[in-house]
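# predicted coordinates and the sequence they were generated for:
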Amino acid sequence: MHLTCIDAGERAHGMSCAPGGNGGEGANGAPISGRVAWIGRLTGPKGELARALLRDVVPRFPAVAFTFVGGPVDPAHVAQLPSNARLVGFVADVAGVMREQDVIIGGGRVPLEAMRLGKSVIAVGEGCYIGPITVDTIARARATNFGDCAVREPLAPQTVIDDLTQLLRGALKAPVQDYPAFLKDYDPERVHAQIGQVYRDAAIDGYLSRFPELPILTYHRVVPEPPADSRFNIYVTQAELDRQLAALKARGFDTVTFRDIAAGRQARKPVILTFDDGYADNYEHLLPLLERHDAKAVIFALGDRGIATNVWDATHGEPATELMNDAQLRACQASGRIEIGSHGLAHRHLPQIDDAALAHEVTDSKRALAELVGDEIVSFAYPYGEYGAREVDAVKRAGYLFGIGTVNGPLRMGADRYRIRRITMFPRTGRVGFWKKTSGYYLRYCKLKGKDF
C-alpha cells in the first residue's frame, strides 16, 4: 500500500492529509487533547477508511495523539505523516495499545475488545459508520458486525469529527456500565456452546430423518408377579419383559437411548424403552434383564430426592411404592445400560403451576440429577404426559435436547423433538400386540383406524 501525507493539502495517489486548520477545541477554547487509536488493516475498504481519517479527521485535532495499528505500512512514508499521527504496523499486544488510548476506532471485533477493556468506542467498518457505542447504537452495531456487514455507505468525516469531539471533551460518556450486557452474546463460552448446539441439533435431525416411525415404549414398574391391589396397572412382569426383550433382539432391534441419538450412534433398527418415575423395582428387576439381553433403557426419575414413594398416585388409591434411592439411581447410570432423564422435581402437573414454579421443576431437576449421577441430563418427560407451548419452551430454555410426552405429539419423532409421542405398554399387551407396537407402523396404523394409541 502506498501511503503519502502532504501537509500542503495536495491529494497524492495513495494517501493525503488536509492542512490542520483551527483544530478541535474544548469548551474553554483550548485545543482538545487525548489519545485515539485506529485499529484495522491498511488495505481494501478498511484502508480507505484509514486514509479518510488521516486526510480529513486527524488534522482537525492537532493536540490529539493518533495511533494507527495495522498494515502493511510503507516505512518510506511514515516520516511524512502529521506530527500527531503514527503508523505502528502490526503489533503483538493490541490490547496493550488499547489500554493506552482514550478512544478506539474500528469495526468487526475491534469494538468488542475495546469494550472488554472499558474504552470509549467509535464503530466504523467496511459497510457503514455506527458512531460511539451507546444504548442507542448497539442494536445497529450488532446487526452490522459493528459496521463491517452492511450496504456500503460513504463516510461523512464531519460526523466522525463531531463524535470524537464529544467523546474527548467528556460531553459524551462511554456507557461502561452497559458493556457487560452488550458483550453477553459474544462471550466465547456462550458462542462455543451455541455453535456446538447447532451441530448437535443437525446430527440429531439427520439421525431421526431416516426413520418414519421410531418406537418409543412407555413402562413404569417391573414386578415379579402382578400386584393384586394396583388401581392403575402401570407395571410389566419380569417374565413378560424378558420375553419382550428377547423378541426385540430376535427381530434385529437395537435398544438405544436419547443420548445415543444425540451422539449420532448409528442403529439399523432402533427402539427406545422408557420407564417413568424411577421405581426401586427398576433397579431390582429391570437392570438384571437389560444385562441379560445386552439392552439399554431410559428411566425418568424425580429431581427431589427426598420423595421416597409414589405419593402422586397413592393419594388416588394406588398402593404406595418405593422409589429408587440415590445409590440405586447412580448404579443404574454407572451400569451403562440405563440413561437417567428428568421427570421434574416432584411429579407435578406442569400446566397447572405458575411460570416460576415451572422453571424450578424443569431447571432444578436437571441440575440435581446431573449432580447426582455425574452426567448430562438430555431428556425430560412431562409428568402425566401433559404439556403445552409454555412447558415446551421451558424445557428448551433449560437446555434439554428432548421433551417426551405420552400419547400426544406428532407421529414422527423427528418432527418435533420436544413433543415426542410414546407408545404405552400395558400388562395386557400380549405377543401380537407387542409386535404391532414395535412394528414401526403402529402410530400411523392407529391414526388410520382412528384408534387410541
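Received it, and whenever you're ready, just let me know what you need.

# for the rest of this, base every contact and every neighbour count on C-alpha atoms.
Fine.

# what's the nearest residue to Met334 if we skip its chain neighbours?
No, residue 334 isn't Met; it's Ala. With sequence-adjacent residues excluded and distances taken as C-alpha to C-alpha, 6 or more residues apart in numbering, Ala334 is closest to Val373, at 7.8 Å.

# that neighbour against Gln328, yeah?
No: checked against C-alpha atoms under 8 Å, the pair Val373 and Gln328 is beyond contact range at 10.2 Å.

# neighbour-wise, which of the two wins?
Val373 (19 against 16; other C-alpha atoms under 10 Å).

# report the contact partners of the more buried one.
Residues near Val373 by C-alpha atoms under 8 Å, 6 or more residues apart in numbering: 329-330, 333-334, 340.

# which among the residues you listed end up buried?
Buried by 16 or more other C-alpha atoms under 10 Å: 329-330, 333, 340, out of those.

# stretch 413-425: end-to-end distance?
One end of stretch 413-425 to the other measures 18 Å (C-alpha to C-alpha, to the nearest Å).

# list the buried residues of that stretch.
Buried residues in stretch 413-425 (16+ other C-alpha under 10 Å): 413-414, 417-425.

# and that stretch, how far from the chain's centre?
Distance of stretch 413-425 from the chain centroid (C-alpha atoms, centre = their mean, to the nearest Å) equals 23 Å.

# contacting residues around it?
Applying C-alpha under 8 Å, 6+ apart, the contact partners of stretch 413-425 are 205, 208-209, 213-219, 236, 392, 395-396, 401-411, 437, 453.

# which SSE is immediately downstream of the helix or strand that contains Val271?
Assigned by DSSP states H and E, Val271 belongs to strand 270-276. Next along the chain after strand 270-276, taking DSSP H and E as the criterion, comes helix 280-281.

# next up, a second structure to put side by side with the first:
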Amino acid sequence: MKEGALMGFRKAIIFLIFSTIFLSACTETKPVDTQVKTPSVQSSTQTEPLLPPKEKQEKIGDYQKLKVPVFMYHSISNKPGNNLCVPPERFEQQLKEIVALGFEPITATEYYQAMVYNTPLPKNPILLTFDDGYVDNYTQLFPILKKYNVKGIIFPITGLINENPNFLSTSQMKEMDESRLVEFGSHTKNHVYLAQKDLKKVNDELVESKRFLEESLGKPIRTFCYPYGDYSPAVVKEVKKVGYLLSFTIEEGGATFLNQQYSLDRYYITPHTSLSFLKEYIS
C-alpha cells in the first residue's frame, strides 16, 4: 500500500488501536490498580510558566494561523508488533532527520506564549509529545534528548506514577523537569474515555492529575492531552474551567492555535513511519 493511502487508513484505526493496547504497549505485566491516593492541595511557590488567559492580547498574534507539526509518540523501546513502541535507534534516526531539516523542538509553554503573546519562535518549530509516561521515556528517550539538546513534552497517566514499574516515578520526572529539556502535561489519572463519563468524573480526572503533577514538580501544569483522543464540547468546557490553556487530540494534522486551542492535532508516529513520510508531515 502506498504511503499516501496509508495515512487515511491509519487515521481511521488509530482510535481503536489506543483503546486496545495502550497499557500493554511495551510491558509484559498487567497494570496495577490506578485508584491511588493523591496528595492534598497546596499552592505552588514557583513562578507561573504560562501567563493566565485574562492577560491575553486582544488582537490575533502573528503565529496563531501558523500550522506547527506536532509528533505523537508513546513508548521508546523495542517490542516488535506493537505500534506504540518506537525503537530507540529508530527514534534517534528520526530526530536527526528533524534537526537536519532545520526544525527545532519547542515546549508547549513556548508554543502558548508565542501564540498568545507573540514571543519569538524558531524559524521551523515542532513539538515532540510522548503519551502515557512509560519508564522508557526516562531510560531511553531522555538520554537521546540530552545528547541532541532537544526538548520534549510528556503526558503521564498519574495513577500509574510510582505504582507500576513500567511507568515513571516522581524522582525520574523531577530529574527530567530540572533539565529544562522535558516538560510535563496532564493525561488524566486513570486514562478514561472522558466523553463517556459524567462531568463529576471528568472533573475529578482533570483536577487530580493536574494536582498530582503540580505537587510533584512544584509548578503549575497548563497543558492537557485527551486519553484516546476522546472529548466533547462538555469535556472541553471542563478542561478550560480546571485551568488548562492547551489541549491535544489524536486527530492527524498540524496544530493551528486559532480555533484549535483545545483540540490541537498531532501526527501519530509508529515504528513503521518512514523518513520520507516524516518529511511529508513537516513539509
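Now that the structure is in, tell me what you want to look at. Source: prediction; values computed, not measured.

# can you map out the strands along the stretch 151-283 of structure 2?
With DSSP state E, counting those that start in this stretch as the criterion, the stretch 151-283 of structure 2 has strands at 152-156, 182-184, 223-225, 246-248, 255-256, 267-268.

# burial count for the aligned partner of Arg211 of structure 2 in structure 1?
Aligned by TM-score structural alignment, Arg211 of structure 2 pairs with Arg367 of structure 1. Burial measure for Arg367 of structure 1: 16 neighbouring residues, criterion other C-alpha under 10 Å.

# distance check, Arg367 of structure 1 against Cys446 of structure 1.
If you go by C-alpha to C-alpha, the gap between Arg367 of structure 1 and Cys446 of structure 1 works out to 37 Å.

# which one of the strands of the stretch 151-283 of structure 2 lies nearest to Lys11 of structure 2?
strand 267-268 (8.6 Å; C-alpha to C-alpha).

# residues in structure 1 aligned with that closest one?
So strand 267-268 of structure 2 sits over residues 423-424 in structure 1, by TM-score structural alignment.

# still on that earlier bit, of all the contacts of Val373 of structure 1, which two lie farthest apart?
Greatest spacing in the contacts of Val373 of structure 1, by C-alpha to C-alpha: Ala334 and Ile340 (10.1 Å).

# which one in structure 2 is aligned with Gln197 of structure 1?
Correspondence of Gln197 of structure 1 to structure 2, assessed by TM-score structural alignment: Pro53.

# mind checking how far that match is from Lys240 of structure 2?
The spacing between Pro53 of structure 2 and Lys240 of structure 2, counted by C-alpha to C-alpha, is 10 Å.

# with neighbour numbers in mind, choose between these two.
Between Pro53 of structure 2 and Lys240, counted using other C-alpha under 10 Å, the more crowded position is Lys240 (14 against 11).

# map the more buried one onto structure 1.
Mapped onto structure 1 by TM-score structural alignment, Lys240 of structure 2 lines up with Lys396.

# over to Glu280 of structure 2?
Per TM-score structural alignment, Glu280 of structure 2 is aligned with Lys436.

# give me the most central residue, structure 1.
Geometric centre of structure 1, nearest residue: Gln194, 3.6 Å, by C-alpha atoms, centre = their mean.

# and the contacts of the helix or strand harbouring that one?
Using DSSP H and E, Gln194 of structure 1 sits within helix 188-208. With contact meaning C-alpha under 8 Å, 6+ apart, helix 188-208 of structure 1 is reached by 185, 261-264, 266, 413-414.

# I'd like the next helix or strand past that helix.
Note on helix 188-208 of structure 1: by DSSP H and E, the next helix or strand toward the C-terminus is strand 216-219.

# how deep is the corresponding residue of structure 2 for Phe300 of structure 1 tucked in, by neighbour count?
Counting by TM-score structural alignment, Phe300 of structure 1 corresponds to Phe155 in structure 2. As a burial measure, Phe155 of structure 2 scores 23 neighbours (other C-alpha under 10 Å).

# so how far is Gln172 of structure 2 from Phe155 of structure 2?
14 Å.

# residues near Lys237 of structure 2, how many?
12.

# quick one: contacts for Arg243 of structure 1?
If you count contacts by C-alpha under 8 Å, 6+ apart, Arg243 of structure 1 has none.
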